[in-house]
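**Q** I'll drop the sequence and a predicted model, then ask my questions.
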Amino acid sequence: MRILGIDPGTAICGFSILDYEGNHFKLVDFGVITTPAKMDLEKRLLHIYDKTHELITKYEPEHMAVEDLFFNNNAKTALSVGQARGVSLLLSAQKNMILASYTPLQVKQSVVGYGRAEKRQVQEMVKIILKMDKIPKPDDAADAIAVAICHGHSYKINSIYK
């Protein structure tokens, strides 16, 4: 299965493309989609839409895994991240992709084995799982990879019990 992992954001949106066959992951691509801070929100969302659409067209993933919104204290940030997340959900529906959404706790549990793991622990496990020389950067891209890994593990398990 080919998975597009998304760590949504309006300033920085992390993405990853992973192939998962058997029990093995292969990293195809990863990075971030960035938008300037002074750009109007609707133009930022359009840019994220266009770049994500390009990724889907280029790599043809069947699955999309998106990190759930983690709401802390800043409602304005939460709303804009939620809107960026909505762009991903829209694209998955338009492209008839299998969509899954995971909380940060689920991602950490799946990748590290501990739901309260620190960001650095998740990044180290991503590096180990994918046999990378170094931790993927920036953090948003590493988070998108972790979301895709979580989906690979979770989808396989959930498929068995259906």
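**A** Alright, I've got the coordinates. Residues are numbered from 1 along each chain as shown.

**Q** when you work out contacts or count neighbours from here on, use the C-alpha atoms and nothing else.
**A** OK.

**Q** packing partners of the lengthiest helix in the chain?
**A** Identified as the longest helix of the chain according to DSSP state H is helix 139-160. Helix 139-160 is packed against strand 2-7, strand 12-21, strand 24-34, strand 63-67, strand 98-102, helix 104-112, helix 119-129, with contacts defined by 3 or more C-alpha pairs under 8 Å, 6 or more residues apart in numbering; DSSP states H and E.

**Q** who does the fifth one touch, helix- and strand-wise?
**A** Right, strand 98-102. Packing partners of strand 98-102 (3+ C-alpha pairs under 8 Å, 6+ apart): strand 63-67, helix 75-94, helix 139-160.

**Q** just say which of these is most tucked in.
**A** Comparing the helices and strands packed on strand 98-102 by mean neighbour count (mean count of other C-alpha atoms under 10 Å), strand 63-67 ranks first with a mean of 25.

**Q** quick one: contacts for the residue nearest the centre of the chain?
**A** For the chain, the residue nearest the mean C-alpha position is residue 6 (2.3 Å; C-alpha atoms, centre = their mean). Residues near residue 6 by C-alpha atoms under 8 Å, 6 or more residues apart in numbering: 13-16, 64-67, 88, 144-145, 147-148.

**Q** for it, give its distance to residue 32.
**A** Distance of residue 6 to residue 32, given as C-alpha to C-alpha, to the nearest Å: 9 Å.

**Q** returning to what we had before: could I get the helices and strands packed on strand 98-102 in TSV, plus columns for distance to residue 110?
**A** Formatted as TSV, those follow (distance: least, C-alpha to C-alpha, whole Å):
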stretch	distance to residue 110
strand 63-67	13
helix 75-94	21
helix 139-160	5
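
**Q** take this one as well and set it beside the first:
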Amino acid sequence: MRILGIDPGLRTLGWGVIESQNGRLRHVANGLCKSQASDDLAARLLSLHRQLDRVIGDFAPDEAAIEQTFVNKDGVATLKLGQARGAALLTLAQGGLRIGEYAPNRVKKTVVGVGHAAKEQVIHMVKLQLPGCEPAGPDAADALAIAICHAYYGGTHGAMRLREVGA
């Protein structure tokens, strides 16, 4: 199964593609979709949509995973993040992808072992779990971590594991 992970952001949206086969993970690609702060909001969202649509076309994922929005003290920043996340969700849905959504703490706990891991820890563990992977930046590493989390919990086998433990 090929999984596209998304770390949503209005300025920088991280993406990462992995393959999961027989319990083994393999890095395929990762990168960053960027929008220009000088553009208006609609143009920025359209730019992210087009870039992400190209990623879907280039790498043909079977499923996708995206980080859930967390609410922080800055309401305006949270709203902008939500709009970027909405544009990403729409693009994934248009691509016909099944989408898993994961809380940031769950992703970190899955990849690092602790729910409040630092970015450096996430990058380190992503590189360990995906040998030869060089993330394009922290946002791409987060996207790869989200894809790894989906490989464990979101696929058919993961869904069956969760039902077995009563989640």
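**A** Yes, it's here. Keep in mind the model is a prediction, meaning the values are calculated, not measured.

**Q** and of the contacts of residue 6 of structure 1, the nearest to residue 115 of structure 1?
**A** Nearest to residue 115 of structure 1 out of the contacts of residue 6 of structure 1 is residue 147 (C-alpha to C-alpha; 13.2 Å).

**Q** what's the match for residue 6 of structure 1 in structure 2?
**A** In structure 2, the residue paired with residue 6 of structure 1 according to TM-score structural alignment is residue 6.

**Q** joint contacts of residue 6 and residue 32 of structure 1?
**A** Jointly contacting residue 6 of structure 1 and residue 32 under the rule C-alpha under 8 Å, 6+ apart are 13-15.

**Q** what is the burial count for residue 116 of structure 2?
**A** 14 (other C-alpha atoms under 10 Å).

**Q** count of neighbours near the closest residue to it other than its chain neighbours?
**A** Closest residue to residue 116 of structure 2 apart from its sequence neighbours, by C-alpha to C-alpha, 6 or more residues apart in numbering: residue 105 at 6.2 Å. A count of neighbours around residue 105 of structure 2, defined by other C-alpha under 10 Å, yields 16.

**Q** now swap in the one 10 residues further on and tell me
**A** Other residues lying near residue 115 of structure 2 total 15 when counted by other C-alpha under 10 Å.

**Q** isn't it up against residue 105?
**A** Yes - contact criterion C-alpha atoms under 8 Å: residue 115 of structure 2 and residue 105 qualify, at 4.3 Å.

**Q** overlap in contacts of those two?
**A** The contact lists of residue 115 of structure 2 and residue 105 share no entry, where a contact means C-alpha under 8 Å, 6+ apart.

**Q** so what's residue 42 of structure 2 up against?
**A** Residue 42 of structure 2 neighbours (C-alpha under 8 Å, 6+ apart): none.

**Q** can you tell me the helix or strand for it?
**A** Assessed by DSSP states H and E, residue 42 of structure 2 sits inside helix 41-59.

**Q** what angle sits between that helix and helix 75-94?
**A** Orientation note: helix 41-59 of structure 2 sits at an angle of 40 degrees relative to helix 75-94 (axes from the mean of the first three to the mean of the last three C-alpha atoms, to 10 degrees).

**Q** buried ones in helix 41-59 of structure 2?
**A** By neighbour count with 16 or more other C-alpha atoms under 10 Å, helix 41-59 of structure 2 contains the buried residues 41, 44-45, 47-49, 51-53, 55-56.

**Q** repeat for stretch 109-124 of structure 2
**A** 110-112, 117, 121-123.

**Q** what sits against residue 25 of structure 2?
**A** The contact partners of residue 25 of structure 2, by C-alpha under 8 Å, 6+ apart, come to 18-19, 129-130, 148.

**Q** across to structure 1, which of the residues you listed hold up?
**A** Checking the contacts of residue 25 of structure 2 against structure 1 (both residues aligned by TM-score structural alignment, their matches' C-alpha atoms under 8 Å), the contacts still present are 18-19, 129-130, 148.

**Q** now the buried residues of stretch 109-124 of structure 2 as JSON lines including distance to residue 84 of structure 2?
**A** Output for the buried residues of stretch 109-124 of structure 2, formatted as JSON lines (distance: C-alpha to C-alpha, whole Å):
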{"residue": "110", "distance to residue 84 of structure 2": "24"}
{"residue": "111", "distance to residue 84 of structure 2": "24"}
{"residue": "112", "distance to residue 84 of structure 2": "26"}
{"residue": "117", "distance to residue 84 of structure 2": "24"}
{"residue": "121", "distance to residue 84 of structure 2": "25"}
{"residue": "122", "distance to residue 84 of structure 2": "22"}
{"residue": "123", "distance to residue 84 of structure 2": "23"}
